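K.L.:
coordinates for the following, if possible.
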Amino acid sequence: MSNRKRVVITGMGMVTPIGHSVAETFANILEGRSGAGYTAQFDARTFPTKFSAEVKNFDLGKFIRDAGRFSKCGSNTKFGLAAAKEALADANLLEHMSEDPTRYGVYLGSGEGSEDFPAVIAGCAAAADATGLKVDAKTFVRTAIALLDGAHEGESEMHTTAGRLADEFNLCGPNFTCLTACAASAQAIGEATEMIRYGDADVILSGGSHSMIHPFGVTGFNLLTALSTRNASPQKASRPFDLTRDGFVLGEGAGMVVLEEYEHAKRRGAPIYAELAGYGTTGDAYRMTDPHPEARGAGACMANALIDAGLKPEDIGYVNAHGTSTQANDETETAGIKKALGAWAYKTPVSSSKSMLGHLIAAGGAVELIISILAMRKGVLPPTINYETPDPLCDLDYVPNETREKAGVRHVLSNSFGFGGQNITLIASKI
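P.N.:
Just a heads-up that it's a prediction; the model follows:
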């Protein structure tokens, strides 16, 4: 392991419900602003959940020349293009990629855009609407399966976004897509890091993009009782670790980082934000929609990342939690943090960006890693907003409601846990 290469982050980009750039999003994070509101992309009045965290007033033409080329693409690809453009420009690579382009790759965690599978979405909307406020599971599933069986190949962008980014930015190296739901972009970053560590590429654009804010996505999550139904106050709905939490807020967006071999970055004088020092991954092997109740996978994942980074629990200065605002996740993640950090868990600030952003699904891990790195560099910790009633089973320091200054943080840990029992932990370190 000693001969593996070091991997650093030299560029960052994002599109979120509270900003169309890294700077705008992070400024609003520190202000504790929520991106939630009543859903505008479709008529959600008959759905159990009538709100979401949408990207607002987004215009791809502000980021990409001749944006009309992508007019038929899903919103996931459009968000991904904008975030990738920002990250590559930030890394000073847009006009200075003079080396062999086959050494520059793409590794994305991806999902659909809100425009994908239009027939499926329309059909499922009809199935959901027909039942009023009570979604009929059998009708919905029958409709979804029938329509998916008849959907034309190529309608979905989830498998092709990585290729579109490679084409747009001339990234001719390894090209992969990771489809592990809520853990996808974090897993993509971890796997891309491994590829650079062992010499398969010098630079990899990695992260994720996703939008499930459509009748198909909302109905599916409602059937799982995963979404909050706090319809009277959408901005108060995402309340991770609070005793009164009742589900997550569905969001959308993209987050991208430029991962680069350390010596390569130094030779070209690239800006270096942090080192991607630790990567842990486990599977719960339990249920498709619930975490292991004893935090078996979550705890081991964080412990593995610490080992990979060569760090001890007391080295971690901040944890950006997966923190979905569901009963099961928040209890399990708290238990997992205790397993991994031991007594140090009670001395380590933990917060959930999802309290403001909502859950960006496949894009969430990348966005939250960027927020963690900025928190470390700027000496300020993002809050967990809407934290009002402590839960006895969630008894850590969740940085409630207000941003906190904390200088001297050198290592941050970011968790992403996905349906299917996927667990990913990334550790970023100052360099």
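
K.L.:
hey, let's count contacts and neighbours off CA atoms from now on
P.N.:
Will do.

K.L.:
helix/strand/coil for the most centrally placed residue in the chain?
P.N.:
The geometric centre of the chain, computed from its C-alpha atoms, lies nearest to Gly364 (C-alpha atoms, centre = their mean), at 1.0 Å. Following DSSP: H, G, I helix; E, B strand; the rest coil, Gly364 is assigned to helix.

K.L.:
before we go on, could you also do this sequence so I can check it against the first one:
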Amino acid sequence: MKEKIVITGIGIVSPFGLDKDSVFDKIVKGESWLKETSKIKTNSIPSKLCGEIDPVILKKVLVDGRSLRTTFISQLTLAAGILCLQDAKIKLTKDCSHRIGIFFTTSQGAINAIEEINYKLFTNGPDSVDPLLFSETVFNAPASLLSIKLGIYGPCIAVPMCNGGVGSIILQAINFLNLGIIDYALVGAAEEISQLVRETYYYLGVLSPSDNYPEGSRPFDKTRNGFVLSEGAAFVLIEKYDTAKVRDVNIYGEISGVSVCSDGYKLNECEPSGKFLTYVINKSIEDASIEPKEIDCTLSSAASLKDLDVIEAKGIRNA
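P.N.:
The predicted structure is shown next:
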């Protein structure tokens, strides 16, 4: 019999701030956190907007100076993870530290540190590269730092992936819970923005504005012309329903069905019919043992891209 898995904690670091309820209210009201970037030079491309996080707000959570000296993506990860555990009322005792797992995903990783190392390497040679900074550039570094700083000794898994990464780590976390390897799973993602990534996306033609329409994110709109980059981090704490009831904690919701797949098409394109998205939606519904008519809301990737939005619409429509 499949165990009931629930969400009991949420931690978020966003351009709207750290308070999850305030962030949710602003999103529901349709407020935008996009502003002209202050961190990155924009002279070379017409894209000016970004979702940026003021590093000062992280000091509300990261009280030791050492945490604030690590890469920005690791700071975001630490802050969101700490907030999530606090919200879930998890106390990291000696007994439970081995029963918590970290499941993390990121697309770009510590991209600013990678850029810095490569610049120094090619301009001044290997001796100019900080070996300590190099250790921060691997994709698992933010999750590993979270484990080290909080004393979490369960499995620590990092998956380098784009949008699909979240579904993959949720599925892995649920499997670890069902196998009895852990009692709690800290599941999340983080991204930071950088000069190189912005310019690369622009020249690939996927960053707004890619035409004469205004800059901005307008998914499924006929004037859509690319996405806008943002940085941030978010974690959820998931556990078995029976464990949560014993702890008498707030339950946000149940994860009743999960599925993942790959379209195996091209590196920079999705399969045009959307059939693999249809497949994974149907498998998730099957896993949840529900009927499609019971679904109240569908949240898409909403990339605001000419081709991808059409593929997503096809995939959802045919499910």
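
K.L.:
sorry, back to before: residue contacts, the residue nearest to the centre of structure 1?
P.N.:
For Gly364 of structure 1, the contact set (C-alpha atoms under 8 Å, 6 or more residues apart in numbering) comprises Cys182, Ala183, Ser185, Ala186, Gly208, Ala254, Gly255, Ser416.

K.L.:
neighbours of Ala270 of structure 1, just the number please.
P.N.:
By other C-alpha atoms under 10 Å, 18 other residues sit near Ala270 of structure 1.

K.L.:
part of a helix, is Ile238 of structure 2?
P.N.:
No. When three-state DSSP is applied, Ile238 of structure 2 is found to be strand, with no helix at that position.

K.L.:
what lines up against it once you look at structure 1?
P.N.:
With the correspondence set by TM-score structural alignment, Ile238 of structure 2 lines up against Leu259 in structure 1.

K.L.:
please pull up the equivalent of Gly109 of structure 1 in structure 2.
P.N.:
Counting by TM-score structural alignment, Gly109 of structure 1 corresponds to Thr105 in structure 2.

K.L.:
that match against Pro160, yeah?
P.N.:
Yes. Between Thr105 of structure 2 and Pro160 there is a contact at 5.6 Å, judged by C-alpha atoms under 8 Å.

K.L.:
where's the match of Ile238 of structure 2 relative to Leu224 of structure 1, distance?
P.N.:
Leu259 of structure 1 is 35 Å from Leu224 of structure 1, where distance means C-alpha to C-alpha, to the nearest Å.

K.L.:
buried residues in the lengthiest helix in structure 2?
P.N.:
If you go by DSSP state H, structure 2 has its longest helix at helix 72-87. For helix 72-87 of structure 2, burial by neighbour count (16 or more other C-alpha atoms under 10 Å) applies to 72-85, 87.

K.L.:
helix or strand right after the helix or strand encompassing Ser416 of structure 1?
P.N.:
Taking DSSP states H and E as the criterion, Ser416 of structure 1 maps to strand 411-418. Of the helices and strands lying after strand 411-418 of structure 1 in sequence (DSSP H and E), the nearest is strand 422-429.

K.L.:
where does that following strand end up in structure 2?
P.N.:
Using TM-score structural alignment, there is no partner range for strand 422-429 of structure 1 in structure 2.

K.L.:
for stretch 191-198 of structure 1, same thing?
P.N.:
Residues 172-179 of structure 2 are the counterpart of stretch 191-198 of structure 1, counting by TM-score structural alignment.

K.L.:
ditto for stretch 309-317 of structure 1
P.N.:
Against structure 2, the aligned range for stretch 309-317 of structure 1 is residues 288-296 (TM-score structural alignment).
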